[in-house]
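Chemist: Need coordinates for the following:
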Amino acid sequence: MDHKSFIDSLIFEYVNTFDVKRACQLESEGFPPEEAFTLERFTYIQSAALTLFLGAYLSDSSSTSFRKLSLIGFIMSTLADAPKFTKESMSYHNPFGKTVCIHTICVDKLYRRRGVALCMLKEYIMRLKNESQNRDMNGKYERIALICHEHLIPFYQKAGFILKGESEIIYGNEKWFDFVLEL
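Modeler: Reported below is the predicted structural model:
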């Protein structure tokens, strides 16, 4: 399958309760242990912020009677009051917050470097913008905030995020950088 056909075959749906364990597994395989969330944290975010937990799925075309989807990547976020990602925003979900704080963007190792993460992030941004525009005059969300490692800076810039500088957050042994995308 060529690159365009592969990307076009992706299906984006909110991660359901049955796929939370798979999402947690993907993160534990792709992140250092000190950065990976627990299954309990995944379950909490899925129940508290369902429309902020988007999955990228591939369809199993071998099944003729029903469509079986396999989770190959996801974006998981919560809402916060602060205009940037903070230690506090990492801890809980404020359903009245206006800042979408992305905690994780993760893709199965078998599907990395194929454009899944960027495609998924663009879909995510579009959904957030649409949801905000379909609300009231003030909008539901004002911005998306995240922190990332230095080697991921070009990826987030390519997706339209603005680098705000080195983060005040200390998490693990590496430096983190703040990014924001105004909606």
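Chemist: From now on I want contacts and neighbour counts done on CA atoms only, so please keep to that.
Modeler: Noted.
Chemist: Which positions in the helix or strand where Ile72 lies come out as buried?
Modeler: Using DSSP states H and E, Ile72 falls within strand 68-80. Of the residues in strand 68-80, 69, 71-80 count as buried by neighbour count, 16 or more other C-alpha atoms under 10 Å.
Chemist: With stretch 15-35 instead?
Modeler: For stretch 15-35, the neighbour count (16+ other C-alpha under 10 Å) marks 15, 19-20, 22-28 as buried.
Chemist: To compare with the earlier structure, here is another sequence to fold:
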Amino acid sequence: MSDQSEYPSESIGSDNGLRPLSNVDDLSLGNPSNNDLSRIMNRAGIALANGFPLDDDEDEEDVDEDYVSVDQDDANEFPYWFRRPPTHHRTKLDELHPFVQLLSVSNVEDCIKVENAFPEPERCSRDKFKYRLTRCPELSLGLFTLPLLGEGEPKPRPTLVGHIIATRTSEPLVTDRSMRLPDNWQNERWSFEDSQAVGHEEGGSTIAIHSLAVEPEHQGKQVGSTLMKAYIHRIREAQIADRIAIIAHDHLIPFYESFGFESRGPSKCQFGGGGWVDLVLEFGPEPQE
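Modeler: I've put the predicted structure just below:
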């Protein structure tokens, strides 16, 4: 499923360390003062931040990826000055000072707030969020905003503005069974009905996205596309699945096709009243060098 303005709902919808600011240790500049270093860098056309040169090679080509990806364990210690000022024309996304990180069960209330962007029948419930963020949090991703602060200002809690929530399935497409909340999931690792798995299937080769949602006030700011691009990159690089599957309404098909998803026709899913289309992104073999 998906955000209705940016294209992402419950049934739509790298390294994860901080990016180094520079390779300044490799520079052969003797032992210049801060002023000397600034002067040298300015002559070379290199922007400075806190006395360190910025490596901007990637920014000019991938303007949508001007965020920092951090691990859940690092989130509380995320330093403000590691987030680099954009070198391209500022966008509405830049104004959020965004970063992405994995979600956990501690983000359930945040996710509920974001999910309210969708019609009630298409929203993920609180219990489903608890289940998915407890059973397979590594398959979730959130985009947060954390404004840059002045010296001495207290650091607020990051605000979740968009999320992707998913589970694994052994089926090649999203199914109603994969979207269901298993009975007694808190006490049973696996749940079956009529010899078929219900909910998350560990080891399943398909990542089934159940929710791609963006808060209404932040729709139209490339939040959904930034999240999807980061999510696909993470799953592809980790090589943990053969494909990503999602269901969406007709008007969102072009959005997903722009990321490589292919339409597989009307979905059998009846979640939220039905009317979905199956979309699949297959991960083929790695290209030969």
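Chemist: Can you calculate the TM-score here?
Modeler: The TM-score (TM-score structural alignment, normalised by the length of structure 1) is 0.88; 175 aligned residues with a C-alpha RMSD of 2.0 Å.
Chemist: quick one: stretch 211-221 of structure 2 aligns where in structure 1?
Modeler: Stretch 211-221 of structure 2 corresponds to residues 104-114 in structure 1, going by TM-score structural alignment.
Chemist: now do stretch 162-172 of structure 2
Modeler: Counting by TM-score structural alignment, stretch 162-172 of structure 2 sits on residues 73-83 of structure 1.
Chemist: if we look at that stretch, which residues are touching it?
Modeler: By C-alpha atoms under 8 Å, 6 or more residues apart in numbering, the list of residues contacting stretch 73-83 of structure 1 from outside reads 15, 23, 26, 45, 49, 52-57, 89-90, 92-108, 116-117, 120-121, 124, 143, 145.
Chemist: Now intersect the residues you listed with the strands, please.
Modeler: Among those, the subset assigned to strands under DSSP state E consists of 53-57, 99-107, 143, 145.
Chemist: Out of those, flag the one nearest to Ala36 of structure 1.
Modeler: Closest approach between these and Ala36 of structure 1, by C-alpha to C-alpha: Thr104, at 8.8 Å.
Chemist: Quick one: residues contacting the closest one.
Modeler: So Thr104 of structure 1 contacts 74-77 (C-alpha under 8 Å, 6+ apart).
Chemist: how many other residues sit next to Glu282 of structure 2?
Modeler: 17 (other C-alpha atoms under 10 Å).
Chemist: Confirm for me that it is in contact with Asp242.
Modeler: Yes - assessed by C-alpha atoms under 8 Å, Glu282 of structure 2 is found in contact with Asp242 at 6.3 Å.
Chemist: between these two, what contacts are shared?
Modeler: Counting by C-alpha under 8 Å, 6+ apart, nothing touches both Glu282 of structure 2 and Asp242.
Chemist: before we move on, the earlier item: so which of the buried residues of stretch 15-35 of structure 1 is the closest to Ser63 of structure 1?
Modeler: Distances from Ser63 of structure 1 to these, taken by C-alpha to C-alpha, are shortest for Asp19, at 18.8 Å.
Chemist: Can you show me the helices along the stretch 51-200 of structure 2?
Modeler: Here the stretch 51-200 of structure 2 has its helices, by DSSP state H, counting those that start in this stretch, at 108-115, 126-135, 176-179.
Chemist: Please tabulate those in JSON lines, including the columns distance to Leu149 of structure 2.
Modeler: Converted to JSON lines, the helices of the stretch 51-200 of structure 2 look like this (distance: least, C-alpha to C-alpha, whole Å):
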{"stretch": "helix 108-115", "distance to Leu149 of structure 2": "22"}
{"stretch": "helix 126-135", "distance to Leu149 of structure 2": "30"}
{"stretch": "helix 176-179", "distance to Leu149 of structure 2": "40"}
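Chemist: what's around the counterpart of Leu163 of structure 1 in structure 2, how many residues?
Modeler: Under the alignment (TM-score structural alignment), Leu163 of structure 1 pairs with Ser263 in structure 2. Number of residues near Ser263 of structure 2 (other C-alpha under 10 Å) recorded here: 20.
Chemist: One more: Pro83 of structure 1?
Modeler: Count around Pro83 of structure 1 with other C-alpha under 10 Å applied: 17.
Chemist: Next: Glu174 of structure 1.
Modeler: Glu174 of structure 1 has 10 nearby residues by other C-alpha under 10 Å.
Chemist: Quick check: the closest residue to Leu139 of structure 2 other than its chain neighbours vs Leu141 of structure 2, distance?
Modeler: Among residues not flanking Leu139 of structure 2 along the chain, Ala166 sits closest, at 5.6 Å (C-alpha to C-alpha, 6 or more residues apart in numbering). According to C-alpha to C-alpha, to the nearest Å, Ala166 of structure 2 and Leu141 of structure 2 sit 9 Å apart.
Chemist: ok, back up a step: Produce a PyMOL select command limited to the buried residues of the contacts of stretch 73-83 of structure 1.
Modeler: Typed into PyMOL, the line below selects the buried ones among the contacts of stretch 73-83 of structure 1, using 16+ other C-alpha under 10 Å:
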select buried, resi 15+23+26+45+49+52+53+54+55+56+57+89+93+94+97+98+99+100+101+102+103+104+105+106+107+108+116+117+120+121+124+143+145
